[in-house]
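Undergrad: got a sequence here, can you model it:
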Amino acid sequence: MTPEPRPSRRAERPDTRDRRRALVSGQRSVNPLTVLAFVIPLATVGLLATVDPAPTEDSAKPPSATPLTSTVVVCPPALAGADTLQAALADPDVSGALRTSGADLEVGSGAVATWRTKGTDLLRGQGPTASGLVASRSGGGIATDCLRPSSDVWFAGVGAGAEHSSVLRLVNPDGGPAIADVVVHAADGIREVARLRGVAVPARDELTLDLAAVLPERDDVSLHIQVNRGRLASSVVDRVDPLGSDDRAVSWLPPAAAPATDSYLPGVRRGEGDRTLVLTNPGTDQTLVRLRAVTPESEFAPADVPEIAVPGGATVSVDLGAFLRSRAAAGLVALRLQADAPVVGLLRTTDGNTLSHAVATAPLTGSGATTLAGGDHRLVVAGAQEPSDVRVRQRAADGTPLKERRLTVRPGQGARLDLAGRARWVEVVVDGVPVVAAVESGAGTVRPVRELVTDNWVPHVGPALY
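TA: The predicted structure follows:
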């Protein structure tokens, strides 16, 4: 009997082959959702890589002006007899309430509001009273402007010694702390003073620093205040008290304009007393400063005043008494400083109990204004690089417009103009050619006329991709 053949191991049942074929087919198939999960993110990254994101602040378009809706100016505490404050608005058609440290103050259309207080006073304008707010403190033959907080301020020619000393005051008008660095430029360069680094002023508080106690120094120094956090309003009281003399002079020292290679000190005239020119070079290399005298007729270099070398980072003092007492200084209205590198300048005049300062002043590009107390006042204008037509607007205390004056300031010339006795507001309007201006009051006080602040400048903002 022949046995049946055994099936080969390679032979498989048909149903087994079908199941294996189906299994292999299922392993090779790709789920469409899985593909999309990989492809879409990769495509998105690829598209973004081809896009050049634009910055949110577009530097190609100039900032736009928007009206001020809120502002604050800070008036320093009174010195002896100077307890009168005045405030006014640039627009003579606007009236409203100003908030002071004491109570609300109503300002009529075009009028100059007057009140008395001895302590630091903060004036806050809201809405229509924010634009073009100007205030000052005066009395006892001296005066100073109430200033807005600033993050970068220069005070040239301050004192920190026994005979010439100064007190720096920092006021924080806001609800958060403010921090500043005070850089000291002394005769031998930048002086490192630990107590003046990281100076903190608590919210809605003020701090006074007697420089003679903080950094005793016989020679003049200059201060550069840089606010790193918050806002601060800065002011300086200057004192000259010669040893062995009964004369003691006290006044406010105005902040100077930022360092420049070509600057003007308006409000300088021929006269007696100690006359000290103070120059500070914030750069690292020595620079030479050339002095020129500006009169209504011409501009000239004083024959007996050579070029002045100012080392890098240092402050230099020069006695100008001989020149400013000479006949060559007759009719003088300003000093011009020309330097190879930016400098800061001030002329200090001490005559008995009178102390005044003519400081480097920022040019007016549109209009500037200040309020006036009673007495005689003179406007000094100089610094035009081409003929400039200047209009001088004046208003009485009740807002009544007084006669408008016009003058043309030419290159190399200056002008001194008597202001009306009734004037309590003066505004200097230029025609597009910048000039520098200052107000002389009484026998000594000189105040720079500062640009009116009426708008906020807002950068152009466009969409950006991150």
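Undergrad: every contact and neighbour count from this point should use C-alpha atoms.
TA: Will do.
Undergrad: so how many other residues sit close to Ser235?
TA: 26 (other CA atoms under 10 Å).
Undergrad: likewise Gly244?
TA: By other CA under 10 Å, 6 other residues sit near Gly244.
Undergrad: ok, Arg239 next?
TA: When neighbours are counted by other CA under 10 Å, Arg239 comes out with 23.
Undergrad: then Ala65?
TA: 12.
Undergrad: which element is it on?
TA: Secondary structure assigned from DSSP states H and E places Ala65 in strand 64-67.
Undergrad: likewise for Arg19?
TA: Assigned by DSSP H and E, Arg19 falls in helix 14-28.
Undergrad: just list what that helix packs against, helices and strands only.
TA: Applying 3 or more CA pairs under 8 Å, 6 or more residues apart in numbering; DSSP states H and E, one finds that helix 14-28 contacts no other helix or strand.
Undergrad: this one as well, want them side by side:
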Amino acid sequence: MIRAPWAVVAAGAVVIVLGSALRPLVVADREPPPVSVEAVETTRLVCPDPIANALITSVVTGFVAPGLGGKSGATRSGGAASSTGAAQLATMPPKGASEKRAISKAGRSETLSTSGMPLPPVVATGIGSLAPGLTLDQFTLGEQGRTRGLAAMECVAAGTDEWFVGGGSGVGRLSVVTLTNPEDSPASVDVLLFGPGGALPAPAGRGVFVPGRGQVRLSLSDLAPGVANFVVHVETLSGRVAAAVSDRLVNGLIPRGLEWVPRSTGPSTRTIVSAIPGKVSPVRLSVLSPQHDATVRVRLITPSGTFAPAGMAKLALSAGRVEVIDITSALRQQPVAVELTSDQPVVGGAWYQLGDATGIAEFAYAAGAPELTGPAAVAGLPIASGYRHRLYLTNTGGKQASVVVTVYDDAGRSRTTTLRVARGSTQVWTVRPPTKRTSGIFSMVVTPSATSTHIRGMRITSLPTGSGTMAAGVTLSPVRSKVVVPEAQPNLAVSAG
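TA: The predicted structure follows:
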């Protein structure tokens, strides 16, 4: 029998009144329990198995941002601090031995590469002084054939709720949801899909079983064929998984690009989609209000300021339907971030293309970006000739922001630069390695000053080739470095005897 909530409350009230007649209840005034902010003690990040074949090479790089460990190894009871710590990359094969790489100290990086051969999912684990600031990124280059393109992704901790704005299941489109479970116990997952026509039933995406230390792939063409634009919501019912969405386009035998769809911030009444480079076409903005009809106001944040695009400043969304708008003409060939403010929570992202309209091309994504409440890190930026790395920073605050950028080579050598980001603007900088090398990789740490709030960012890597420029972007997210720990408190609700 289901009892109405008011009946339960009323019954509870009677018990309290009768009890108070026999034994007075004394409740002391309570202050909020004290808390302490401590360095994290363990971090574990997960990459799905890297894209690889004879024409594609993927590199997974682990890096630890320095200076975030604090009193590493300190106990919560005030014990002595220790400098001990360890970090490593390890493959997660279905059976057999794991391939491992140890990161020796903060500021250093290590890699695992496919070298054209398959590689299982990769897990990065940091403990003690090497847990704060641990970063894991994947970078993929397909130089020719139908899989030509650049792809990059930030590998994250297994979680329970993820949103992706992108992918499709039309002709020539291959979009795949990958669910990786690094835990020993299994997980159960719902993959919920939204398209321009509304929420899609996709029963094969409900209650997906992901075995412990296993991985499951779901093609969006199998779940819901013939959909041009998706928003994907991955919701874990039990356990935890690291979700990812890959996307590839072809026109017959002509490659049209490949990319990982970046994670987006969840539904919110204010979303910043950051960032879209200049001189790309077309640019399509996708917005979804999952639950309710919504009104969304659109503003573009450019190098020179913020404005509402004519004819696109206000959108009316129907609940559950993905609205796709071509905003190419409004960008005026300049780099921008897109601000979405709404009366109901929405998610948003953008897709843009580089290259010929019908020939060989490339595409990339921008997603709803989190505010940088602390340092962000990017690992494994290639140094080889031709690569260009640009940092896009958007400041939605009311004053100029100061951001410190430090780059590290794989041996830990570094160089630091301080950048200024004007209020209400999106600015772009070229990022170069700290030393004059022609090969290898470098990593980057982006740290807003303590007074510089409302900063969001993205790194975009491009590679010009004879058949057009390839590009891949990664949204900046704060690294996991601190945790708020409440102190244990006695129960102050006592009875007077």
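Undergrad: TM-score for the pair, please.
TA: Once superposed, the chains reach a TM-score of 0.81 (TM-score structural alignment, normalised by the length of structure 1), with 414 aligned residues with a CA RMSD of 2.7 Å.
Undergrad: corresponding residues in structure 2 for the helix holding Arg19 of structure 1?
TA: Under TM-score structural alignment, helix 14-28 of structure 1 has no counterpart anywhere in structure 2.
Undergrad: any idea what Glu307 of structure 1 aligns with in structure 2?
TA: Residue correspondence to structure 2 (TM-score structural alignment): Glu307 of structure 1 is matched to Lys314.
Undergrad: can you check Ser441 of structure 1 too?
TA: By TM-score structural alignment, Ser441 of structure 1 lines up with Thr461.
Undergrad: what about Ala228 of structure 2, neighbour count?
TA: 15.
Undergrad: need the contact list for Pro186 of structure 2.
TA: Taking CA atoms under 8 Å, 6 or more residues apart in numbering, we find Pro186 of structure 2 in contact with Phe209, Val210, Pro211, Gly212, Arg213, Gly239.
Undergrad: the closest residue to Gly412 of structure 1 other than its chain neighbours - how many residues pack around it?
TA: Distance criterion CA to CA, 6 or more residues apart in numbering; nearest residue to Gly412 of structure 1, sequence neighbours excluded, is Glu299 at 4.9 Å. Glu299 of structure 1 has 18 neighbours, counted by other CA under 10 Å.
Undergrad: pretty sure Glu299 of structure 1 contacts Ala293?
TA: Yes: the pair Glu299 of structure 1 / Ala293 is scored as a contact, 5.5 Å apart, by CA atoms under 8 Å.
Undergrad: mind listing the strands for the stretch 201-350 of structure 1?
TA: Along the stretch 201-350 of structure 1, counting by DSSP state E, counting those that start in this stretch, strands occupy 206-210, 217-229, 233-240, 249-253, 260-266, 274-280, 287-294, 299-300, 308-310, 315-319, 334-351.
Undergrad: so for His164 of structure 1, which of these sits nearest?
TA: In terms of CA to CA, the element of the strands of the stretch 201-350 of structure 1 nearest to His164 of structure 1 is strand 233-240, at 4.6 Å.
Undergrad: now that closest one on structure 2. Mean distance?
TA: Here strand 233-240 of structure 1, set against structure 2 after superposition, deviates by a mean of 0.9 Å using mean CA distance after the TM-score superposition for structure 1.
Undergrad: contacts for that strand, please.
TA: Residues outside strand 233-240 of structure 1 that contact it (CA under 8 Å, 6+ apart): 74, 76, 147-150, 153, 155, 158-159, 163-173, 248-255, 350, 355.
Undergrad: where does that strand end up in structure 2?
TA: Taking TM-score structural alignment, strand 233-240 of structure 1 hits residues 242-249 over in structure 2.
Undergrad: quick one: secondary structure of Gly19 of structure 2?
TA: Assigned by DSSP: H, G, I helix; E, B strand; the rest coil, the conformation of Gly19 of structure 2 is helix.
Undergrad: and the nearest residue to Glu41 of structure 2 once chain neighbours are set aside, how far from Thr160 of structure 2?
TA: Using CA to CA, 6+ apart and skipping the chain neighbours, the partner closest in space to Glu41 of structure 2 is Gly128 (5.0 Å). In this view, Gly128 of structure 2 and Thr160 of structure 2 are 25 Å apart by CA to CA, to the nearest Å.
Undergrad: who has more neighbours, those two?
TA: Counted by other CA under 10 Å, Gly128 of structure 2 and Thr160 do not tie: Gly128 has more neighbours, with 22 against 17.
Undergrad: does the more buried one touch Gly85 like I think?
TA: Yes: Gly128 of structure 2 is within contact range of Gly85, at 4.2 Å (criterion: CA under 8 Å).
Undergrad: about what we covered before: list of residues touching the strand holding Ala65 of structure 1?
TA: Contacts of strand 64-67 of structure 1 (CA under 8 Å, 6+ apart): Ser131, Thr454, Asp455, Asn456, Trp457, Val458, Pro459, His460.
Undergrad: list only those of these flagged as buried.
TA: Ser131, Thr454 (16 or more other CA atoms under 10 Å).
Undergrad: return the member of the contacts of strand 64-67 of structure 1 nearest to Ala60 of structure 1.
TA: His460 (8.7 Å).
Undergrad: what residue of structure 2 takes the place of Asp398 of structure 1?
TA: That one, Asp398 of structure 1, aligns with Ala411 by TM-score structural alignment.
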